[in-house]
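Quick one, what's the 3D model for this:
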Amino acid sequence: MNPTVARLTVRGLLGRRRGVLLLVVPALLLLLAVLVRTANGRDHDIAVQVLGTLALGTLVPLLGLIAGTGAIATEIDDGSIVYLLAKPQPRWKIIVTKLVVAIGCTTVFGALPTYLAGLVLYGGTDGLALGYGLGALVAGAAYSAVFLLLGVVTRHAVVAGLMYSLIWESLIGNFVSGARTLSIQQWGLSLARTVADPGAITADVSLPVAVPLLVLVTLAATGVAAVRLAGFTLAGEE
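Here you go, the predicted structure:
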């Protein structure tokens, strides 16, 4: 961890329009949870729909995209990355620091609101809130790593991230069962199912498959991002 890089990354994420989105999106989730609970009372199926489809399926990847790409893509695009690269420090440390900040953002603005929304919708019964909170936490970490990598390798990181989230996970994943094995959302759901009471949460990927894939993808994306950043010159070009 590099404290200076971390401070600059936090300032960049929270001081721009991204900061507004990071605050507004979870606020809307919590507001919706209050409205749904008020209108329908404690309903398991509705809680699962809100927490699984909206929170884990939409909010968490969106926040991962905002935090992951925002942690480095803007610096590469505007050329300010050269100031970091000019410092005598390993490039991998820059990547790791930015990833830690991005994961912190998805935890604070994604996993925590998901857990709180679960408590509002269903209380602590069946471990539903805790399960989805944990699922959002681990999925947010993986999304952050993948989208941080996209921020390093392409200038169209946001578009590529949206294509993965909307086309692969939401569209193809709904019609092709095999595609769900490579879905970060399903990996998060697998851990959520393990924490919750039996039958409270369903997932299409088993835990022995989900955990290794989560670890592998997160570490691999981080490693490749560090290698690619190491190939940048002070002009920001490979």
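
C-alpha from now on. contacts and neighbour counts both.
Noted.

Can you give me the end-to-end span of stretch 153-171?
Taking CA to CA, to the nearest Å, the span from the opening residue of stretch 153-171 to its closing residue is 25 Å.

Can you tell me the element residue 7 falls in?
With secondary structure defined by DSSP states H and E, residue 7 is part of helix 3-14.

Kindly report the same for residue 102.
Per DSSP H and E: residue 102 is located in helix 91-106.

next one: residue 237
Taking DSSP H and E as the criterion, no element holds residue 237; it sits outside all helices and strands.

try residue 132
In this structure, residue 132 is located in helix 128-153 according to DSSP H and E.

Show me what that helix is packed up against.
With contacts taken as 3 or more CA pairs under 8 Å, 6 or more residues apart in numbering; DSSP states H and E, helix 128-153 sits against helix 60-70, helix 73-78, helix 91-106, helix 112-122, helix 157-162, helix 184-195, helix 207-230.

count of neighbours near residue 9?
Other residues lying near residue 9 total 22 when counted by other CA atoms under 10 Å.

list the contacts for it?
Shown in contact with residue 9 (CA atoms under 8 Å, 6 or more residues apart in numbering): 71-72, 98, 101.

Let's compare: structure for the following, please.
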Amino acid sequence: MKSLFLITLRRVLSPARLVMTGGLAFAPFAVTALILAVDEGASLGNFETFILNGMLAGAIIPLATLATARAGFGDEIGDRTLANVTLTPYSRWKVVLPKLLAVTLVPAVLIAATAALTSHLAYGADFTATWAVTLGAVAAVILYSTLFLWLDLATPHAIGIGLAYIVVWEGLFSRFIYGVRFLSLRSYSLSITHGMDERRLPGGDHTALGLSVVVAVAVVAVLFALSVRRLRTMDVP
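Got it, this is the predicted structure:
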């Protein structure tokens, strides 16, 4: 398991992925710093709507995790080396788990850093707010990484379907169609942030903190099980 983790981590840390993920992660902090430099009295409501909800949760986190999740199985499927892994005597969950940990670790660290710095700057060093935003962002990274890792196993068109999911489902449907939020990973991560600090993201129809955590854990468990099952049953070239 350790060797699989390190091999996958090396793929995630390739220069191209690292530049892409790091650039995406840095964007919310850069935009927030620029806004505050121009207007020190910028509205917190606008910050939460456009930076936290729209930019960080709605675009940066899913795009960053889509890029890194590809290193889990997508690269090996693409270059036809997955058989080297599946022919080993490991149980399939012992293959999926280290790969999931590797593709989650890097974006989790980068996103946690930018979420903490951005919220610390915007909320004037409010520790509770910073902690809430950071944990909500990390929860989103875990959810999206698990989803996109499974998607890479489920279809050869994971990138296209993933982008469509981000734009159409998370970007449009979950915001404007009532009831879709119950099937939105972004909504549950924002509910975790709101549940930890109810001053943040007020006015939204948030799910209770306890329920959000339970659903998030259940989603990760189900997607992990689906990934294991798919790896066990798929035809490996």
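
So which elements touch the helix holding residue 102 of the first structure?
The elements that helix 91-106 of the first structure packs onto, with contact taken as 3+ CA pairs under 8 Å, 6+ apart, are helix 3-14, helix 60-70, helix 128-153, helix 207-230.

Report the central residue of the second structure.
With distances taken as CA atoms, centre = their mean, the residue of the second structure nearest its centroid is residue 141 (2.5 Å).

That one contacts residue 109, doesn't it?
No: here residue 141 of the second structure does not reach residue 109: they are 9.6 Å apart, not a contact under CA atoms under 8 Å.

re the thing from before, out of the helices and strands packed on helix 91-106 of the first structure, the one nearest residue 189 of the first structure is which?
helix 128-153 (5.6 Å; CA to CA).

so how far does that closest one sit from its counterpart in the second structure?
Between helix 128-153 of the first structure and its aligned partner residues in the second structure, the average distance after superposition works out to 0.9 Å, using mean CA distance after the TM-score superposition for the first structure.

That helix: how far from the chain's middle?
Averaged C-alpha coordinates place helix 128-153 of the first structure at 3 Å from its chain's average position (CA atoms, centre = their mean, to the nearest Å).

So what touches whichever helix or strand comes after the helix holding residue 7 of the first structure?
Taking DSSP H and E as the definition, the helix or strand that follows helix 3-14 of the first structure towards the C-terminus is helix 17-40. Outside of helix 17-40 of the first structure, the residues within contact range by CA under 8 Å, 6+ apart are 13-14, 50, 55, 59, 63, 66-67, 70, 105, 109-110, 113-114, 116-118, 120-121.

one more time with 6 Å, if that's ok
Under the criterion CA atoms under 6 Å, 6 or more residues apart in numbering, residues 13, 113, 117, 121 lie in contact with helix 17-40 of the first structure.

what's the next helix or strand after it in contact with?
Read in the C-terminal direction, the helix or strand following helix 17-40 of the first structure is helix 44-48, with elements assigned using DSSP H and E. The set of residues external to helix 44-48 of the first structure that reach it, using CA under 6 Å, 6+ apart, is residue 121.

What count of nearby residues applies to residue 169 of the first structure?
Residue 169 of the first structure has 22 neighbours, counted by other CA under 10 Å.

If we ignore the residues flanking it in sequence, what's nearest it?
Beyond its immediate neighbours in the sequence, the residue positioned closest to residue 169 of the first structure (CA to CA, 6 or more residues apart in numbering) is residue 183, lying 5.8 Å away.

now do residue 72 of the second structure
According to CA to CA, 6+ apart, the nearest residue to residue 72 of the second structure is residue 99 (5.3 Å).

what span of the second structure lines up against the helix holding residue 102 of the first structure?
Taking TM-score structural alignment as the measure, the second structure aligns residues 92-107 with helix 91-106 of the first structure.

where's the matching stretch relative to the chain centroid, distance-wise?
On the basis of CA atoms, centre = their mean, stretch 92-107 of the second structure is displaced by 14 Å from the centre of the chain it belongs to.

residues of that stretch that come out buried?
Neighbour counts over stretch 92-107 of the second structure (16 or more other CA atoms under 10 Å) mark 92-93, 95-107 as buried.

average offset between it and the first structure?
After superposition, stretch 92-107 of the second structure averages 1.2 Å from its match (mean CA distance after the TM-score superposition for the first structure).

re the thing from before, and of the contacts of residue 9 of the first structure, the nearest to residue 217 of the first structure?
Taking CA to CA as the measure, residue 98 is the one of the contacts of residue 9 of the first structure closest to residue 217 of the first structure, at 16.8 Å.

what about residue 151 of the second structure, how many residues close to it?
For residue 151 of the second structure, the tally of surrounding residues (other CA under 10 Å) stands at 25.

Now do it against residue 85 of the second structure, distance only.
Counting by CA to CA, the gap between residue 151 of the second structure and residue 85 of the second structure amounts to 18 Å.

next one: residue 32 of the second structure
For residue 32 of the second structure, the distance to residue 85 of the second structure (CA to CA) stands at 43 Å.

Fine by me, thanks again.
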